[in-house]
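Undergrad: model the structure of this input:
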Amino acid sequence: MDVDEISLHWLVAVAQGFALPQAGRDDILRRCILALLAAGAHPSAPVGGAAVAHSALWRNGSPGVVWKRLDYGDTPEMIAEAIVEEWRRNGSDPLDFSVWFARNVSHDRKLGT
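TA: Next up, the predicted model:
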């Protein structure tokens, strides 16, 4: 990962860029999530919501974002499947779904630290 944090909505944009049925898009999302997990990322959420994280990223990490680690299972496959299923249950709107992937996340890590 070249960036420490990435939102699910960026992965969804990639998956939707292919003219595939829903099952194909779901497979692309699973593969992207598995690759992020293999690179050391963890499912995370910005405290205060996705808008806080998007705003901070565009401002070079200022004013800072506190990340909380999310638990979606014990294996990469379980985690990927649970996130894709939750995304689909929530109406598949990536902007309303605030799962991010971040490295070295603790309950109080701030963006850029």
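Undergrad: drop to CA atoms for contacts and neighbour counts, all remaining ones
TA: Noted.
Undergrad: tell me which residues touch the nearest residue to residue 100 once chain neighbours are set aside, please.
TA: Nearest non-adjacent residue to residue 100, counting by CA to CA, 6 or more residues apart in numbering: residue 7, 4.2 Å away. Contacts for residue 7 were tallied using CA atoms under 8 Å, 6 or more residues apart in numbering; they are 98-101.
Undergrad: determine the longest helix present in this protein.
TA: Secondary structure of the chain per DSSP state H: the longest helix is helix 22-38.
Undergrad: ok, and what's touching that helix?
TA: So helix 22-38 is contacted by 1, 11-12, 15-16, 18, 42, 76-77, 80-81, 84, 101 (CA under 8 Å, 6+ apart).
Undergrad: neighbour-wise, which of these leads?
TA: residue 42 (26 neighbours; other CA atoms under 10 Å).
Undergrad: tell me the secondary structure at that one.
TA: Residue 42 falls in the strand class when you classify it by DSSP: H, G, I helix; E, B strand; the rest coil.
Undergrad: was I right about it contacting residue 99?
TA: No - look at residue 42 against residue 99 with CA atoms under 8 Å: they stay out of range, at 9.8 Å.
Undergrad: can you tell me which residues contact the residue nearest the centre of the chain?
TA: Residue closest to the average C-alpha location in the chain (CA atoms, centre = their mean): residue 100, at 2.5 Å. Neighbouring residues of residue 100 by CA under 8 Å, 6+ apart: 5-8, 43-46.
Undergrad: second chain to compare with the first, below:
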Amino acid sequence: MSLDLQAKDRFFGQTVMEYIQTVPGELPNDAVGLWQIVPTGRQGFGLIGDDLSEFVRRCVLALLTHGAKPVVGGGGTKYDWILQPHYGETNEEIVDTVMKEWLASGAGDCDPGGLWFALPSPYVGSI
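TA: The predicted structure follows:
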């Protein structure tokens, strides 16, 4: 199988390529969660298996390329988001670690309380 970048979302009509290119557009306003990406690929585009994995990989890489970093919610801290440096330093290291973790978890839909991607800001910290 090869990911069809021209496949259209059954709900919104966007192509896979358009979605990948526009997913970082949310970053200036809010973080983007892995829980948002996986169901879009699975339900919106009807992707499964290797195609779904490639879609998730490309979306995460697009977020990282636009400056996002892996974070989790900062509840109970002075930050909205907490950086997760254990994913790696380079974009390739981070996307590889994210993919390994997601695949090891069963490649299912993700929990909204799980991994997100946010631009560095005063609201993002480390503890």
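Undergrad: quick one on the thing from earlier: what's the counterpart of the residue nearest to residue 100 of the first structure in the second structure?
TA: Matched to the second structure by TM-score structural alignment, residue 7 of the first structure sits across from residue 33.
Undergrad: over to residue 98 of the first structure?
TA: Aligned partner of residue 98 of the first structure by TM-score structural alignment: residue 114.
Undergrad: am I right that its match sits in a strand?
TA: No - applying three-state DSSP, one finds residue 114 of the second structure to be coil, outside a strand.
Undergrad: how many neighbouring residues does it have?
TA: Using other CA under 10 Å: residue 114 of the second structure sits among 12 other residues.
Undergrad: where's the spatially closest residue to it that is not a sequence neighbour, which helix or strand?
TA: If the residues on either side of it in the chain are set aside, residue 114 of the second structure comes closest to residue 72, at 6.2 Å by CA to CA, 6+ apart. Taking DSSP states H and E as the definition, one finds residue 72 of the second structure inside strand 69-73.
Undergrad: what's that strand aligned against in the first structure?
TA: Under TM-score structural alignment, the match for strand 69-73 of the second structure is residues 42-46.
Undergrad: just how off-centre is the matching stretch within its chain?
TA: 6 Å (CA atoms, centre = their mean, to the nearest Å).
Undergrad: what's the mean gap between that stretch and the aligned bit of the second structure?
TA: Superposing on the second structure and averaging over aligned pairs (mean CA distance after the TM-score superposition for the first structure), stretch 42-46 of the first structure comes out at 0.4 Å.
Undergrad: now do that stretch: everything it contacts.
TA: Counting by CA under 8 Å, 6+ apart, 36, 52-53, 65-72, 98-105 sit against stretch 42-46 of the first structure.
Undergrad: what are the ranges of the helices in the second structure?
TA: Using DSSP H, helices in the second structure cover 16-22, 34-39, 49-65, 91-104.
Undergrad: dump these to TSV, plus distance to residue 110 of the second structure.
TA: Converted to TSV, the helices of the second structure look like this (distance: least, CA to CA, whole Å):
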stretch	distance to residue 110 of the second structure
helix 16-22	18
helix 34-39	4
helix 49-65	12
helix 91-104	8
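Undergrad: can you tell me the closest non-neighbouring residue to residue 93 of the first structure?
TA: Nearest to residue 93 of the first structure is residue 87, by CA to CA, 6+ apart, at 7.4 Å.
Undergrad: any idea how far whichever residue in the second structure pairs up with the one you found is from residue 116 of the second structure?
TA: By TM-score structural alignment, residue 87 of the first structure lines up with residue 102 in the second structure. Note on residue 102 of the second structure: its distance to residue 116 of the second structure, by CA to CA, to the nearest Å, is 13 Å.
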